[in-house]
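*Asks:* prediction below, plus the sequence it came from.
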Amino acid sequence: MHDQPRTASPDSLPEVVTRYLKAHHAHDTATAVTAFTDQATAIDDGNTYAGTEAIEGWLNRSATEFTYTIHLADIQQTDATHYVATHHLEGNFPGGTIDLRYKFTLRDDLIERLVIEP
């Protein structure tokens, strides 16, 4: 069963992923950015943000661009450092609803890479 994604529960997520998701949902950029390594990358909507300064700028912009509700729909774990949290969003963005997969890669108990995609 190595490298096969398996369903996980919200309370089985690593603390750093939970911290990021809670802060991101609360638009608490200062806390969210502490979840990332200094060399982290985040990829969202086709754009790559490298380093915590770029990630902080992206988080600040994304927090104010649209108004939406977000619901954690599913969690998958591939191994000890790879998690996928699927969120259902509804709001005033184009299309109005979307399911987004937040793909986390961890290193040293922090987020090294985050890819957000449908």
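*Replies:* Cool, the structure landed.

*Asks:* rest of the way, CA atoms for contacts and neighbours
*Replies:* Will do.

*Asks:* skip the chain neighbours and tell me the closest residue to Ala40.
*Replies:* Once its chain neighbours are removed from consideration, Ala40 has its nearest residue in Glu112; the separation is 4.4 Å (C-alpha to C-alpha, 6 or more residues apart in numbering).

*Asks:* second one coming, line it up with the first:
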Amino acid sequence: MPLDLPKPVAAYFTADRDRGDSDAIVRCFTEDAVVKDEGRTHVGRSAIAAWKAEASTKYNYTSEPIALENAGDKTIVTSHLVGDFPGSPIDLRYIFAFDGDRIASLEIKV
């Protein structure tokens, strides 16, 4: 059964799957959003665009959300990633916080 993801989360995973449109990822975030991934912090839409562009050119992967939970003001999505990166396959936790209908913060953890 498909997960009933919040709109900004569904838009994020759809844009991540369709890597040809990097602007689609950026539109999911607020202007001053923060992303934490692989020990690095990316602040603002331009930094987030650079982060996604680097990851998309560095690795080939698929990401499939498999679980959803709410923890206070956070939405946590577990996604199964398979690709040509070290440690593949792996399940990652995407911890989202929102500002309206956009992502204000995203932290990706093992």
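*Replies:* Nice, thanks for sending it over. None of the values given here were measured: they were computed from a predicted structure.

*Asks:* I'd like the distance between the residue nearest to Ala40 of the first structure and Ala26 of the first structure.
*Replies:* As for Glu112 of the first structure, its distance to Ala26 of the first structure is 21 Å (criterion: C-alpha to C-alpha, to the nearest Å).

*Asks:* any idea how far the counterpart of Leu72 of the first structure in the second structure lies from Ser46 of the second structure?
*Replies:* Counting by TM-score structural alignment, Leu72 of the first structure lines up with Pro65 in the second structure. Taking C-alpha to C-alpha as the measure, Pro65 of the second structure and Ser46 of the second structure are separated by 25 Å.

*Asks:* which stretches in the first structure count as strands?
*Replies:* Taking DSSP state E as the criterion, the first structure carries its strands at 6-7, 36-44, 47-50, 68-79, 82-91, 97-107, 110-117.

*Asks:* in a markdown table, list those along with mean neighbour count and distance to Leu59 of the first structure.
*Replies:* As requested, the strands of the first structure are arranged in a markdown table below (neighbours: other C-alpha atoms under 10 Å; distance: least, C-alpha to C-alpha, whole Å):
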| stretch | mean neighbour count | distance to Leu59 of the first structure |
| --- | --- | --- |
| strand 6-7 | 14 | 27 |
| strand 36-44 | 19 | 10 |
| strand 47-50 | 14 | 10 |
| strand 68-79 | 16 | 15 |
| strand 82-91 | 19 | 16 |
| strand 97-107 | 19 | 14 |
| strand 110-117 | 20 | 12 |
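
*Asks:* nearest to Trp58 of the first structure, out of these?
*Replies:* strand 47-50 (7.3 Å; C-alpha to C-alpha).
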